[in-house]
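In: With the input below, show me the fold.
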Amino acid sequence: MNMTTRVSRLRGDRVTLAHGGGGRAMRDLIEEVFTDVFRPPGREDQARLTSEALQEAGAQLAFTTDGYVVTPVEFPGGDIGKLAVCGTVNDLAVGGARPLWLSASFIIEEGCEIALLRRIAATMAAEAEAAGVRIVTGDTKVVEKGGCDTLFVTTSGVGAIPPGRDIAAVNIRPGDVAIVNGVLGDHGATILAARGDLALSTPIESDCAALGHLMEDVIAAAPGMRAARDLTRGGLASALNEMAAEAGVTVELSDEALPIRPEVRGMCEILGLDPLYLANEGRAVLFVPEAQAEAALAAMRARPEGEGAAVVGRAVTAGRIPVVTKTAFGGTRIVDMLVGEQLPRIC
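Out: Down below sits the predicted model:
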């Protein structure tokens, strides 16, 4: 029986503590808002799963988990549910895994609108289907008013790394080219504007997107891909510092090559922020051998989530500084690891 034919058993339009008490009210909330939408296999306390992808000799299991506490929970270009699905899919995909299954845990504040939960669950189901994964198990808790900020979501993901695939930062070599799949900083700028604290108005939307299909296309086109990272908190700068340290190389960027919208640059100039540290939720940096860079770019640009792909730099023999960028004036500046966080509650 689907939601169009069943009369809702939920009473009221907001979550109460009774919805977390383990009784009928909780069952009704979980079934009508989540399981009717996600349609997990079975109703046991665990998901029982099999996949041919894990049966291949030499295949590896990839497992990741992440929590999402973004405020506001809905913003231009997405919501906390889309972030949770895309973020976990991307954590698997950049390691070369083919994402298979997700879990989803919800911490809901008393008074949260049930209509909001329905919208977020619908977004999660749609994003999971588009990414080729299933949400197969989860949990729901309700806390008293003030116990959290509307809604927190934690997702875990399982994927399969095919035999022989080795994508890791330690594989980066001098001469490898660094490529990003689109403009940088849109998510961080969107969340900052959506909060309304600074009376900023901007048409920018979050870049939130799942990158599993893009990664598979790039790996097929550039099978020598060395490494990849998704650019979340700390942005491109922090990701590159981590990768350079693991690989024992220096990464040289070019300011003029960095794809950043004028609106994002302008916002950063007004607020004293550096766009290289702004969070992204649908962007990754990939290192490929120079001979395969054009093929990787073409594969990215063939997909909507990679239309703005660009070469931003390259790895060179390790120097004293892990990441530097060449400025438009011919000088060089250090791109250090972010200390603290430019913006809190960004994802």
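
In: can we go C-alpha only for contacts and neighbour counts from here?
Out: Will do.

In: most centrally placed residue in this structure?
Out: Centroid-nearest residue in the chain: G87, 2.6 Å away (criterion: CA atoms, centre = their mean).

In: Against I321, how distant is that one?
Out: 29 Å (CA to CA, to the nearest Å).

In: What of R195?
Out: For R195, the distance to I321 - CA to CA - is 36 Å.

In: do the same with A194
Out: 36 Å.

In: and if you look at E110?
Out: 49 Å.

In: which of those two has more neighbours?
Out: The neighbour count for E110 versus I321, taken as other CA atoms under 10 Å, is higher for E110 (24 against 16).

In: is it true that that one touches D149?
Out: No. Assessed by CA atoms under 8 Å, E110 is found out of contact with D149, at 9.7 Å.

In: List the buried residues in the longest helix anywhere in the chain.
Out: Counting by DSSP state H, the longest helix found in the chain is helix 114-131. By 16 or more other CA atoms under 10 Å, the buried positions in helix 114-131 come out as 114, 116-117, 120-128, 131.

In: next one: stretch 337-347
Out: 337-338, 342-343, 346-347.

In: want to throw those into JSON lines with secondary structure and distance to M267?
Out: What follows is these, written out as JSON lines (DSSP: H, G, I helix; E, B strand; the rest coil; distance: CA to CA, whole Å):
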{"residue": "M337", "secondary structure": "coil", "distance to M267": "21"}
{"residue": "L338", "secondary structure": "coil", "distance to M267": "19"}
{"residue": "Q342", "secondary structure": "coil", "distance to M267": "13"}
{"residue": "L343", "secondary structure": "coil", "distance to M267": "13"}
{"residue": "I346", "secondary structure": "coil", "distance to M267": "16"}
{"residue": "C347", "secondary structure": "coil", "distance to M267": "19"}
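
In: one more to put side by side:
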Amino acid sequence: MLPGINTAKDGGIMHNQEELILLGHGSGGRLSHDLIKNIMVSAFANPLLAELHDGARFSIDGTKLAFTTDSYVVKPRFFPGGDIGKLAVCGTVNDLAMCGARPLYLSAGLILEEGLPIAELKKIVESMRATAQVAGVAIVTGDTKVVERGAVDGIYINTAGIGAILPQADVTASRVKPGQEVIVSGYLGDHAIAVMSERHGLTLPSKIISDCAPLNGLIQELLTEVPAISMLRDPTRGGLATTLNEIAADAGVGIVLEESSLPVRPEVSAVCELLGFEPLYLANEGKVVVFVEKKYSEKVLKIMHQHQVSAAARIIGTVSDKAAGQVALRTMVGGLRLLDMLSGEQLPRIC
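Out: Prediction:
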């Protein structure tokens, strides 16, 4: 019997006696979406929250600011290409960048488990310091709590950040229109596969490492040189397919991806085929999806190709005026396959 399901029947239908939080509620997919919409948004409803961007955007005395927060519970804490500290800084810096902001200041809240080695904590904190330096932000406030052994998995980190929105930036789903092109900054699924391999002790090709990286330098150059960019989003939990479903629904448009154009490493595809994963639903931590008018696409790609974090950028699809709110994949043989939002959890505790 499943948890929360009783055996009482009414007309042959079993009823849920008590709804419970599942791992899938943290996937970034449909369960997460429903949880946020039905509980969080309804409870905290306000105009700033209603936009459901990567952060809140607002003005104070004429200064446009962005504010965001995120919590990191990745398992294991260290993985090829990064660790929970680097992830925490990059994640919040990137969320501010996706709002069109120049990240300025971060906070860091640490929940530590009794028994965590001090040497490991120092290594994580040093990783946060070094990543913040690369991103050009300062960690200016924070909090630390210690809980009894077994209450958390070593360390959980919450980071919040504030940034100044660039004067020329106006990135919002309402500006996504039919005819625009969809660009992704590089290979998909590397982060999820890197974390999974470390978690389960798998031996994978050395080139599969997390893409975890701060993107604010790239984004600031893009928005300065191509202010016509209409939307930015980093496809983290739930992957590219879930992120595009959210944008399609918010913008009231359809999105068609070209399977032949999707950048997925052969090694990642091989692991996905072996284990039954879909690369389009795997988490990324150093990628950005850009929506822009077709006439600006080549300029966006030229800028991206000059940055190491986006050297493999390419156009992967277009925005359509048909099938509003849906995302489709044009397969190698020319057919269309619907890409729905992630409904469960492929890999828990990825970020």
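
In: Quick check: neighbours shared by E110 and D149 of structure 1?
Out: Residues within reach of E110 of structure 1 and of D149 at once, by CA atoms under 8 Å, 6 or more residues apart in numbering: there are none.

In: contacting residues around the corresponding residue of structure 1 for R102 of structure 2?
Out: Aligned counterpart of R102 of structure 2 in structure 1: R98 (TM-score structural alignment). By CA under 8 Å, 6+ apart, the contact list for R98 of structure 1 reads 92, 159-162, 212.

In: In helices only, show me the residues you listed.
Out: 92, 212.

In: V143 of structure 1 is in contact with I108, isn't it?
Out: Yes. Here V143 of structure 1 reaches I108: they are 6.2 Å apart, a contact under CA under 8 Å.

In: Looking at those two, which is more packed in?
Out: Applying other CA under 10 Å to V143 of structure 1 and I108 shows that I108 carries more neighbours, namely 27 against 19.

In: List the residues that contact the residue mapped onto that one from structure 2.
Out: Here I108 of structure 1 is matched to L112 in structure 2, going by TM-score structural alignment. Contact partners of L112 of structure 2, counting by CA under 8 Å, 6+ apart, are 144-147, 152, 154-156.

In: how close does L112 of structure 2 get to E126 of structure 2?
Out: 16 Å.

In: Show me where the stretch 101-250 of structure 1 has its helices.
Out: Listed in chain order, the helices of the stretch 101-250 of structure 1 (DSSP state H, counting those that start in this stretch) span 114-131, 186-195, 212-221, 235-247.

In: Relative to I204 of structure 1, which of these is closest?
Out: Closest to I204 of structure 1 of the helices of the stretch 101-250 of structure 1 is helix 186-195 (CA to CA; 5.9 Å).

In: between the closest one and helix 235-247, how big is the angle?
Out: 140 degrees (axes from the mean of the first three to the mean of the last three CA atoms, to 10 degrees).

In: now helix 186-195 of structure 1: which residue numbers in structure 2?
Out: By TM-score structural alignment, helix 186-195 of structure 1 lines up with residues 190-199 in structure 2.

In: With structure 1 overlaid, report how far the matching stretch is off on average.
Out: Mean deviation of stretch 190-199 of structure 2 relative to structure 1 after superposition (mean CA distance after the TM-score superposition for structure 1): 0.5 Å.

In: How about the aligned partner of N171 of structure 1 in structure 2: what's its closest non-neighbour residue?
Out: Mapped onto structure 2 by TM-score structural alignment, N171 of structure 1 lines up with R175. Closest residue to R175 of structure 2 apart from its sequence neighbours, by CA to CA, 6 or more residues apart in numbering: S230 at 5.3 Å.

In: Excluding covalently adjacent residues, which one is nearest to the aligned residue in structure 1 for A313 of structure 2?
Out: In structure 1, A313 of structure 2 lines up with A309, judged by TM-score structural alignment. Of all residues beyond its chain neighbours, the one nearest A309 of structure 1 is N181 (3.9 Å), with distances taken as CA to CA, 6+ apart.
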